[in-house]
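Undergrad: Next come a sequence and a model predicted from it.
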Amino acid sequence: MATTEKKVIIGKSELVELLATNGRNKKEAQEALNDVLAVITDALAKGNDVNIIGFGKFKVTHKPAYDGRNPANGETLKIAASNRVSFSVGASLKSAVNK
């Protein structure tokens, strides 16, 4: 019989709390996290990849327009082209998760 473990969801405020316990106050931790997220967001918005060695790679991919179907009534509809962000896990993170 398998045991089930409670999953803890870590959001932005929890990340700030964790950073604040490592020698920063909450304001400094919030600013640091916001700065990192802004740099990643800006780079991706410009079409650049963000590669954090060992952690992973954020990459923008283009999804062209396509025809979809409304499941409620079966009508065909156009789905607009869009850019999507994908993440590929790095070796160190993968190793840490699979211990």
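TA: Thanks, I have the structure now.
Undergrad: For the rest of this, base every contact and every neighbour count on C-alpha atoms.
TA: Noted.
Undergrad: Strands of this structure, residue ranges please.
TA: Applying DSSP state E to the chain gives strands spanning 50-52, 56-63, 66-69, 76-79, 82-89.
Undergrad: now the ones you listed as CSV including mean neighbour count and distance to residue 29?
TA: Output for the strands of the chain, formatted as CSV (neighbours: other Cα atoms under 10 Å; distance: least, Cα to Cα, whole Å):
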stretch, mean neighbour count, distance to residue 29
strand 50-52, 15, 20
strand 56-63, 15, 22
strand 66-69, 11, 42
strand 76-79, 11, 40
strand 82-89, 12, 24
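Undergrad: a markdown table for these, including distance to residue 37?
TA: Output for the strands of the chain, formatted as a markdown table (distance: least, Cα to Cα, whole Å):
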| stretch | distance to residue 37 |
| --- | --- |
| strand 50-52 | 11 |
| strand 56-63 | 12 |
| strand 66-69 | 31 |
| strand 76-79 | 29 |
| strand 82-89 | 14 |
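Undergrad: and the comparison structure, right after this:
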Amino acid sequence: MTRSELIAAIASHFPTLTAKDAEIAVKEILGAIEHSLSQGHRVEIRGFGSFALSHRPGRTGRNPKSGEAVAVPAKYVPDFTAGKEMRERVERATE
């Protein structure tokens, strides 16, 4: 599902919301998650999952075209862990 599909689904599920209102809501929610992660905080949405930052240490990589060694710097990347309820719902839906 893309962001525009999510906005359309929310707008159709709540008839009092216009598509523009749904777009603003989705943008604010995703922006709040992004801001919290950029501050180094963890975000937990009960029944859905949690977002946190994972540290990837620096390493030596290879350029696939030339085979030359390339230094890859250490970085933080967002990490999502599905909650128990979500895992169970997905499991039931795939059976």
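TA: Looks like it arrived, so ask away. Please read all numbers here as calculations on a predicted model, not as lab measurements.
Undergrad: related to what we said a few turns ago, right, and the strands of the first structure - which one's nearest residue 11 of the first structure?
TA: Among the strands of the first structure, the nearest to residue 11 of the first structure by Cα to Cα is strand 82-89 (17.7 Å).
Undergrad: Nearest residue to the middle of the second structure?
TA: The centre of the second structure sits closest to residue 80, judged by Cα atoms, centre = their mean, with a distance of 6.3 Å.
Undergrad: Give the aligned equivalent of it in the first structure.
TA: Pairing criterion TM-score structural alignment: the partner of residue 80 of the second structure within the first structure is identified as residue 87.
Undergrad: next one: residue 9 of the second structure
TA: In the first structure, residue 9 of the second structure lands on residue 18 (TM-score structural alignment).
Undergrad: Can you get me a residue count around its match?
TA: Neighbourhood size, residue 18 of the first structure [other Cα atoms under 10 Å]: 15.
Undergrad: rewinding a little: gap between the residue nearest to the centre of the second structure and residue 45 of the second structure?
TA: Using Cα to Cα, to the nearest Å, residue 80 of the second structure is found at 11 Å from residue 45 of the second structure.
Undergrad: Show residues contacting the longest helix along the second structure.
TA: When the second structure is scanned for its longest helix (criterion: DSSP state H), the result is helix 19-38. Under the contact criterion Cα atoms under 8 Å, 6 or more residues apart in numbering, helix 19-38 of the second structure has outside partners 7, 8, 10, 11, 42, 43, 51, 52, 53, 78.
Undergrad: Identify the residue spatially nearest to the last one, adjacent ones excluded.
TA: Just to be clear, that refers to residue 78 of the second structure. residue 53 (4.6 Å; Cα to Cα, 6 or more residues apart in numbering).
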